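K.L.:
A structural model of the following input is requested.
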Amino acid sequence: MNHDQEIAKERIAAELDRSRGRSNALTLRALDDEGLLAQHSPLMSPLVWDLAHVGNYEEQWLLRAAGGREALRPDIDGLYDAFENPRADRVTLPLLRPAEAEEYNARVRKEVLDTLETADIAPREPGAPGAGRSLLDAGFVYHMVIQHEHMHDETMLATHQLRRGAPVLLEDPDDVAPLRVPRQDEVLVPEGPFTMGTDDDPWAYDNERPARVVDLAAFWIDTRPVTNAAYQEFVEDGGYQSRRWWTRDGWEWCKGRDAVAPAFWQRDGHAWIRRRFGRQEIVPPDEPVQHVSFHEARAYATWAGKRLPTEAEWEKAARFDPATGRSHRYPWGDEEPEPRHANLGQRRLGPSPAGRHPDGASPLGVQQLIGDVWEWTSTTFTGYPGFAAFPYREYSEVFFDSGYKVLRGGSWATHPTAVRSTFRNWDHPVRRQIFSGFRCARDAEPV
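P.N.:
All right, here's what the predicted structure looks like:
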């Protein structure tokens, strides 16, 4: 084994350990058996289901598919199949108890680390037969499993937000990070082509591929996400009572839910308060608004005389460098995220104030594109031209063209390994238990 593979395997082992430590902290270390087995919302699974599911997914892909090992627990595959069992039904299944799930996950992990020692995770040569299509190519299948567990960790955090009861998640004091509010509220993204998607990122999923050149007209985009204070102006102006700002589907959703503000907001006299992981607090005016649906984001944008950006516009604003013509992996370049760049990885239990992390700005001066809140776009989720499902259709393809809207950029709850400027998330336009916000865009006037 050469030195590069040694380094790559050390990174994989460390990231596997980090993801499992986080999963255990959100489940076994946070709640008792009753709390883990309970269904806190019909929108979400019991937390113990997520815990055993990540272990079963790891077993199926790293031990069976990539490692050639025999199944450890084939009897539980059906219980933890996300497509066979809707979330609302999972509480009725004969799930592993928390201690059993912990033991099973530990057994899987021990064998995974054994197989990792002899796995050939060298990158294939560009142009070689099957290049980019091997599970082990550049460690892809390990990266896939690591990201999958962190995605479920974010889902677990959404479950904790919906859970009623006393706070159980500890929060470190807010870090003192640079605060630099942009001098402009919006910037002009010039017309012209840029490279969207990727061909060579070893962590990228099938729906991020293949790379292609996209030519866009010039447009304006906000330099930061819409804040709670800005969104409150929409609320106070009767935004939820005026049909004119909403599409037909959006208005039906708004009236059907009797929505009057973002999820978890509540009026208290002249102020708005919010519930955040069991804590009641005044809504902080300078944070990006979160827990808003696509319908709410689009209504606000219409009220503001703007619109939501398309997915392509968001990605160009996030990664295109007009000085070089290059598309970078992140807004700030190609180096991996550090705390100075973005609020990621559950370092705090909410977004940072708008204007934090100026080192993470894009070359055009757009801030907080990575981290803090997932940002709704106007684009319906589908495959790029030339899309090929890999390694299974159920990750992306089965969701194409079904009305799901694309979200970009990750949130404060997203781990750095599970976000980049090409990463695509998607959800129903009615969803708002997720850590979702948005920024606005508008067309540029013809010169």
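K.L.:
okay, CA-based contacts and neighbour counts for the rest of this
P.N.:
OK.
K.L.:
The closest residue to P285 other than its chain neighbours sits in which helix or strand?
P.N.:
In space, and not counting its chain neighbours, P285 is closest to A229: 4.4 Å by Cα to Cα, 6 or more residues apart in numbering. A229 belongs to helix 228-236 when assigned by DSSP states H and E.
K.L.:
Now show me the structure for the sequence below, then we'll compare the two:
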Amino acid sequence: MLVRLLCLTISLIFMASARADAASGIDQTEVTIGAFAEFVAATGFRTKAEESGGMVYEAGWVVKPDWNWRQPYGIASPPNEPAVHITFDEAMAYCDWRGQRLPNRDEWIRAGYTELRADPPASFQRGMTYVFPTGNSPNGANCLAECGTDLRPIAGKRDYSRYLDRGFGHAPAGQTKAGVNGLFDMGANVWEWAVMGKGSSQATMGGSWWYGADQMRSDYGATKPRDMAVVYIGFRCIAK
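P.N.:
As a prediction, this is how the structure comes out:
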């Protein structure tokens, strides 16, 4: 019975992360551990971090042998948390398996900052471009600082600070304040891969729990080597 309930939970989480915003075509949430587990079960895929460890920044970049998408901080994490320690090409493989693709940088910015819904809630206005993915204020995002003292408790959020030199770690997907286009965590929580040409470095968008509000702005230009698997980089997919 317990196994059946666990499988049902993972399936529901997979469906939740696969649900795309109708206006932009991009997923409402970051791809979760549960969703990535479906991909691995179906394909036998094995990630770089599972082979050689994931990375975190301490006094410099450090490789942690037991850190990977299944256990981002070296311990097993719930299936509704974002899948991190995923390289750019691994993210592309997942999206392709799901019949989607990684968004390019311009698509990500359009979805994250410009309200496209025909009838958005009162806090957003159709056609308006906002400073942050949460609106004109970063309040409500899961960032290190400057994201407001009025943030409601994040359901299911664990404190991973004992494993980190900085910050508290990511929150479960879809549990922070919904932002522009009804999307979750386009600002902070984890950086997200986006396509930027065909080079060896690719765009990472939106900031993360490791940073403050400035990194959430659309003009903050961050990149990482495409083969890098990092504790605060995840991704989401967009319709082909």
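K.L.:
Let me see the TM-score of these two.
P.N.:
In this superposition the chains share a TM-score of 0.68, using TM-score structural alignment, normalised by the length of structure 2; 188 aligned residues with a Cα RMSD of 3.1 Å.
K.L.:
follow-up on the earlier one: how about the residue nearest to P285 of structure 1, what's its partner in structure 2?
P.N.:
Using TM-score structural alignment to pair residues, one finds that A229 of structure 1 aligns to G34 in structure 2.
K.L.:
if I look at its match, how far off is W69 of structure 2?
P.N.:
10 Å (Cα to Cα, to the nearest Å).
K.L.:
Would you map the helices across structure 2?
P.N.:
Along structure 2, the stretches classed as helices by DSSP state H are 2-18, 33-43, 48-52, 88-97, 105-113.
K.L.:
would you turn those helices into TSV with mean neighbour count?
P.N.:
Shown next, in TSV, are the helices of structure 2 (neighbours: other Cα atoms under 10 Å):
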stretch	mean neighbour count
helix 2-18	15
helix 33-43	18
helix 48-52	17
helix 88-97	20
helix 105-113	21
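K.L.:
Which of the ones you listed sits closest to G140 of structure 2?
P.N.:
Taking Cα to Cα, helix 105-113 is the member of those nearest to G140 of structure 2, at 14.8 Å.
K.L.:
In structure 1, what stretch matches that closest one?
P.N.:
The aligned range for helix 105-113 of structure 2 is 311-319, by TM-score structural alignment.
K.L.:
How about residues contacting the matching stretch?
P.N.:
Outside stretch 311-319 of structure 1, the residues that touch it by Cα atoms under 8 Å, 6 or more residues apart in numbering are 189, 194, 196, 214, 216, 221, 326-333, 362-364, 366, 369, 377-379, 406-408, 421-422.
K.L.:
Please apply the same query to stretch 213-227 of structure 2.
P.N.:
Here stretch 213-227 of structure 2 makes contact (Cα under 8 Å, 6+ apart) with 87-89, 109, 113, 131-133, 138, 143-147, 187-188, 200-208.
K.L.:
on that earlier part again, filter the contacts of stretch 311-319 of structure 1 down to the buried ones.
P.N.:
189, 194, 196, 221, 327-333, 362-364, 366, 369, 377-379, 406-408, 421-422 (16 or more other Cα atoms under 10 Å).
K.L.:
sorry, back to before: superposed on structure 2, what's the mean shift for the helix holding A229 of structure 1?
P.N.:
Aligned to structure 2 and superposed, helix 228-236 of structure 1 gives a mean residue distance of 1.1 Å (mean Cα distance after the TM-score superposition for structure 1).
K.L.:
For structure 2, which segments count as strands?
P.N.:
54-57, 61-64, 100-101, 191-194, 201-205, 222-225, 233-234, 238-239 (DSSP state E).
K.L.:
Is it possible to get a markdown table of the helices of structure 2 that adds distance to I75 of structure 2?
P.N.:
Shown next, in a markdown table, are those (distance: least, Cα to Cα, whole Å):
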| stretch | distance to I75 of structure 2 |
| --- | --- |
| helix 2-18 | 18 |
| helix 33-43 | 13 |
| helix 48-52 | 13 |
| helix 88-97 | 21 |
| helix 105-113 | 31 |
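K.L.:
So which of these is nearest P78 of structure 2?
P.N.:
Here helix 33-43 is closest among the helices of structure 2 (Cα to Cα), at 7.5 Å.
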